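J.: The following comprises the amino acid sequence and a computationally predicted model.
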Amino acid sequence: MNIIIITPAEEGSRAGNRATAMRWHHLLEQSGHHVSVLTEYQGEQCDLLIALHAWRSAKAVKAFREAWPEKPLIVVLTGTDIYHYQHEFPDVTYASMETADLLIGLHDLVSQDIPELYRSKLVTFRQSSEQPTAFAGSRSEPGQFHICVIGHLRDEKDSLRAGVASRHLPDDSEIIISCAGKPYTEEWREKALQESRDNPRFQWLGELNKAEIANLIAVSNVMVISSVMEGGANVISEACRAGLPILASDIPGNRGLLGKDYPGYFPVRDDKRLAELMYRTETDGEFLAKLRQRVMELADTFKPEQERQNLEKALALAVQKST
């Protein structure tokens, strides 16, 4: 098929929506489709359109349906769609859900957090990650217990929570926090710089490229995901494929990927509880091994081939629903 993917993230961006769009571009072309990735829809002809983000891509969804009322349309629900925009801007967000032939969610619990009216349109599957060339901790440095935080610096990610938590650690701890990501605003840039200046355990690395992220994971002993909301973070895929233990905020987007009984959760924005867990991973070898075993058990669910097959099933179902 001739497929258009709409993403609100500009070309060259390392935002999650752009990364998803480009990965799907690659996977779908592997299946023999012709795929274009655009930030706006201007009436281009195609066999099927995939819109990443119900709210941000609402204009594209509306324009495509008006131009091609009988062609299949897929809308991908992001974390901000599910946990923010459907409540703040329900008319626009629900209009995209209503218009779509098929909705895609990126963690297992999405159906619990959207209106029952749209659940029959929903399919869920996991984002994938390539097998890394170096596993987590393979390049770790003696005298340091390295914890990484990877993702754009923004309110939804609560990006500096691990840094704040590290201030509660005892003096004998060797934990160092490395935070990688582009600041969403100038205010976030200043906050990251200030934390780097004031906190000897914290370093902000700025925005890293793919190879640099892979190296950061290879030197890390643990990853922290402190998000307030997530639609299914791809860094979980990367961590699991690399065997990197995760400490995660207890939110649906993380539970929907790691499982309800995963032992590494902490309450949202609770830096003291996070500090306890970080120190436990450093000092309790059995606990760290248990976390590593759990992420390694999940690794196969994040394989690219599995995601490609799930995409193919979604395309077929969207075509079926549109006829």
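T.: That came through fine. Residues are numbered from 1 along each chain as shown.
J.: going forward, measure contacts and count neighbours with C-alpha atoms only.
T.: OK.
J.: Quick check, residue 109 in contact with residue 253.
T.: Yes: using Cα atoms under 8 Å, residue 109 is in contact with residue 253, at 7.3 Å.
J.: between those two, which one's more packed in?
T.: residue 253 (25 against 20; other Cα atoms under 10 Å).
J.: Just give me how far stretch 20-32 sits from the chain centre.
T.: 17 Å (Cα atoms, centre = their mean, to the nearest Å).
J.: Name the residues of that stretch that come out as buried.
T.: Within stretch 20-32, the residues that qualify as buried by neighbour count (16 or more other Cα atoms under 10 Å) are 20-25, 27-29.
J.: Identify all contacting residues around it.
T.: The set of residues external to stretch 20-32 that reach it, using Cα atoms under 8 Å, 6 or more residues apart in numbering, is 1, 5-7, 34-37, 52, 127, 304, 308, 311-312.
J.: Buried residues in stretch 176-187, which are they?
T.: By neighbour count, and taking 16+ other Cα under 10 Å as the criterion, the buried residues in stretch 176-187 are 176-183.
J.: Now intersect those residues with the strands, please.
T.: Members of the buried residues of stretch 176-187 lying in strands (criterion: DSSP state E): 176-180.
J.: Going along the chain, name the helices of this protein.
T.: Here the chain has its helices, by DSSP state H, at 16-30, 58-67, 79-80, 86-88, 90-99, 161-166, 186-198, 210-219, 234-242, 252-258, 271-283, 285-298, 304-322.
J.: Comparison target, given below:
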Amino acid sequence: MRKRIVIVSPATARENNGNWQSASRWKRFLQSTYDVQIAGGWTPDDPAPDLLIVLHARRSASSLAAFAAAHPARPSILVLTGTDLYRDIADSHEARASLASATKLVLLQPAGLAALPEALRLKAQVIYQSAPALRPHVRSPEARFTDICMIGHLREEKDPLTFIRAADLVTTPGARLLHIGGALDPALGEAASSAQKNNPRYRWLGPLPHSTARQRLKRCHAMAITSTMEGGANVIIEAVTSGVPVLASDISGNRGMLGDDYAGYFPVGDARALARLVDRSIADPDFAALLRRQCAARAALFTPGAEQAALRDLVDNLLLAAPGAPNQHERPR
């Protein structure tokens, strides 16, 4: 009989954010061997899976606590998000309890280890997320615009106002800043609508289907990520595996993805510095080529095969080590 796995995601397909993309991708990676279900939560009234995977320490805290109490011998995995690492584990009792009760902790980039209490680092493992590689787009010399995109719903942690303000400061002719994402914060949505009316360089495209957003990203000159906190942004991976260089806020989560020596960082919240990077990436071919080379050097970390192998190894070993496992010497195939 196939083992059962439940993945608890606070996000749904309708929200189409990074948490949902992670949950759906992990389901695909595991379902050839295991019976895998994505759920919004787990309670003791639900059938007990052999393994529980939860995303988000605070928002999924009740599910993880209930599972650990009802089935203490069964393993669990907690996938830590940016708000977990860089806000909630300092402020939330529920988030800290989740760290303690999970069998294993998964981080999406190695810089996040420094945010964990030292005693918990031994049960932490880094698994980079992935995206299928797309053939880089070749821009026509006759193209009217040079597009820089930002992909992320409009909410405080993503800091869309820095991107909006940068659009006012970019000077290169033909440069256009495109924002893809829904308005989770109405005030930020109003700011985006106002900017679009008043600045021809800025366009807010709203929420797009994932495949459509990725094709739009592929055709951009660069991608900007202005976040104040990230656990390991999917959009960085999707840019890198599409041959699109990244202009990134200088935060731990982005450094963990792109490396400390990456040349495309700007200070958090500094719209003028972002605008200078946009202008330089367009006007200076050598700088643009450097960013592309540095991103290409990271691409091998973000392949679906590498992510699936790391996830399968973790899951297989946890289930083989669980009490009552039928055969401790044969790994699932």
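T.: On my side now, so go ahead. Since the model is a prediction, treat every value here as computed from it, not as a measurement.
J.: Out of the helices of the first structure, which is closest to residue 136 of the first structure?
T.: In terms of Cα to Cα, the element of the helices of the first structure nearest to residue 136 of the first structure is helix 210-219, at 4.2 Å.
J.: Give me the mean distance between that closest one and the second structure.
T.: Taken over the aligned residues, the distance from helix 210-219 of the first structure to the second structure averages 1.9 Å (mean Cα distance after the TM-score superposition for the first structure).
J.: Figure out how far that helix is from the centre of its chain.
T.: The chain centroid and the centroid of helix 210-219 of the first structure are separated by 17 Å, computed with Cα atoms, centre = their mean.
J.: and if you look at stretch 162-171 of the second structure?
T.: Relative to the centre of its chain, stretch 162-171 of the second structure is centred 24 Å away, using Cα atoms, centre = their mean.
J.: For residue 73 of the first structure, find the nearest of the helices of the first structure.
T.: Comparing these under Cα to Cα, the one sitting nearest is helix 304-322, at 6.8 Å.
J.: Buried residues, the closest one. List them.
T.: 304, 307-308, 310-311, 314-315, 317-319.
J.: That helix vs the second structure, average distance?
T.: Taken over the aligned residues, the distance from helix 304-322 of the first structure to the second structure averages 2.4 Å (mean Cα distance after the TM-score superposition for the first structure).
J.: what does that helix rub up against?
T.: Outside helix 304-322 of the first structure, the residues that reach it (Cα under 8 Å, 6+ apart) are 24, 27-28, 31, 70-74, 101-102, 123, 125-130.
J.: Tell me which residue of the first structure lines up with residue 48 of the second structure.
T.: Under the alignment (TM-score structural alignment), residue 48 of the second structure pairs with residue 45 in the first structure.
J.: Just give me the neighbour total for its match.
T.: Using other Cα under 10 Å as the criterion, residue 45 of the first structure is surrounded by 14 other residues.
J.: again with the one 3 residues further on
T.: Taking other Cα under 10 Å as the criterion, the count of residues near residue 48 of the first structure is 21.
J.: could you measure it against residue 86 of the first structure, distance?
T.: The span separating residue 48 of the first structure from residue 86 of the first structure equals 24 Å under the rule Cα to Cα, to the nearest Å.
J.: Over to residue 4 of the first structure?
T.: Distance from residue 4 of the first structure to residue 86 of the first structure, counting by Cα to Cα: 24 Å.
J.: what about burial for the contacts of helix 304-322 of the first structure, which qualify?
T.: The neighbour-count test (16+ other Cα under 10 Å) marks 24, 27-28, 71-74, 101-102, 123, 125-129 as buried among those.
J.: pretty sure residue 163 of the first structure contacts residue 204?
T.: No: with contacts defined as Cα under 8 Å, residue 163 of the first structure does not count as touching residue 204, sitting 9.6 Å away.
J.: Show me which of the two is the more surrounded one.
T.: Set side by side, residue 163 of the first structure and residue 204 give different neighbour counts by other Cα under 10 Å, the larger being at residue 163 (26 against 21).
J.: returning to that earlier point: a markdown table please, covering the helices of the first structure and showing distance to residue 153 of the first structure.
T.: Converted to a markdown table, those look like this (distance: least, Cα to Cα, whole Å):
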| stretch | distance to residue 153 of the first structure |
| --- | --- |
| helix 16-30 | 12 |
| helix 58-67 | 25 |
| helix 79-80 | 15 |
| helix 86-88 | 22 |
| helix 90-99 | 24 |
| helix 161-166 | 11 |
| helix 186-198 | 6 |
| helix 210-219 | 15 |
| helix 234-242 | 14 |
| helix 252-258 | 18 |
| helix 271-283 | 17 |
| helix 285-298 | 24 |
| helix 304-322 | 27 |
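J.: quick one, which of those helices is nearest to residue 152 of the first structure?
T.: Proximity of these to residue 152 of the first structure was assessed by Cα to Cα; the nearest stretch is helix 16-30, lying at 8.8 Å.
J.: what sits against the closest residue to residue 137 of the second structure other than its chain neighbours?
T.: In space, residue 137 of the second structure comes closest to residue 219 once its chain neighbours are excluded; the distance is 5.6 Å by Cα to Cα, 6 or more residues apart in numbering. Shown here is residue 219 of the second structure, whose contacts under the criterion Cα under 8 Å, 6+ apart are 137-139, 147.
J.: Specify which member of those is nearest to residue 95 of the second structure.
T.: Distance to residue 95 of the second structure across these (Cα to Cα) is lowest for residue 147, with 38.9 Å.
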